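Participant: The following block contains a protein sequence and its predicted model.
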Amino acid sequence: MNKTVLFPRQSLYLLLWKTVTMSTEELLSVDYEVYGKVQGVFFRKYTQSEGKKLGLVGWVQNTSAGTVQGQLQGPASKVRQMQEWLKTTGSPQSRIIKADFSNEKKIESMDFKDFRVVR
């Protein structure tokens, strides 16, 4: 019975902690483009999943040049984590040559509600 009582408290604590953390940390927006073998290897799906896991919002899409591009928004520390993931990890079958980041800016609020794959 204690487990039933503790679980909601723990969930509430985590929710409050996330809210406080997100509200005190500056928000960033940054555009990105990833080069290499990044199309046909589920790169967009993995990018969306990682972005959501980190609590980020934004979008990702393939380009006609064979790259993947998009925009990230969220707490600065999480944006930094995602930038590192885009430069070094990607999807299991991807081969990243480089990732460029541009238009980085502080924002007051996020422009997106979720992280989506644009087709």
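Facilitator: That came through fine.

Participant: going forward, measure contacts between C-alpha atoms and count neighbours the same way
Facilitator: Fine.

Participant: didn't F112 look like it was pressed against G58?
Facilitator: Yes - between F112 and G58 there is a contact under C-alpha atoms under 8 Å: 5.9 Å.

Participant: the more surrounded of the two?
Facilitator: G58 (24 against 14; other C-alpha atoms under 10 Å).

Participant: ok, structure two:
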Amino acid sequence: MHRLQRMSSTATGLKSVDYEIFGNVQGVFFRKFTVDQAQKLGLVGWVKNTAEGTVTGQVQGSPDKINTMMDWLKSVGSPKSRIDQAHFFNTKDIPKLDFNDFVIRH
């Protein structure tokens, strides 16, 4: 039974991905739309503006939902944003979620 529990927690397949988005992504409600999209997908994590004019953050959840979110981050964003590049890094499997919700950090 103990072995099954370990397998099932691994089978949940939770992932964590850090991201940084480049382009016209500040002052265009990018963070608000990112929170809305992540919450629609049931993902957790955070988003914030950087001093360099980018938006950065971390997203955690199931791999299929994370892939959907990554596609959204690199190609959709907020209606008035312009996404030039999206970098995804520190992708890793995690045993449990580190956050309870998806929030804007300052």
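Facilitator: That came in fine, so what should we check first? Since this is a predicted model, take the numbers as computed values, not measurements.

Participant: Roughly how far does the most centrally placed residue in structure 1 sit from G70 of structure 1?
Facilitator: What sits nearest the mean C-alpha location of structure 1, by C-alpha atoms, centre = their mean, is G51, with 2.5 Å. Taking C-alpha to C-alpha, to the nearest Å as the criterion, G51 of structure 1 is separated from G70 of structure 1 by 11 Å.

Participant: Over to A76 of structure 1?
Facilitator: A76 of structure 1 is 17 Å from G70 of structure 1, by C-alpha to C-alpha.

Participant: And these two? Which one has more around it.
Facilitator: Per other C-alpha under 10 Å, whichever of A76 of structure 1 and G70 has more neighbours is G70, with 21 against 17.

Participant: Which strand or helix spans the equivalent of D31 of structure 1 over in structure 2?
Facilitator: In structure 2, the residue paired with D31 of structure 1 is D18, using TM-score structural alignment. Per DSSP states H and E: D18 of structure 2 is located in strand 15-24.

Participant: quick one: contacts for the match of D31 of structure 1?
Facilitator: T56, G57, Q58, V59, F88, F89, N90, T91 (C-alpha atoms under 8 Å, 6 or more residues apart in numbering).

Participant: So it versus H87 of structure 2, what's the distance?
Facilitator: Between D18 of structure 2 and H87 of structure 2 the computed distance is 8 Å (C-alpha to C-alpha).
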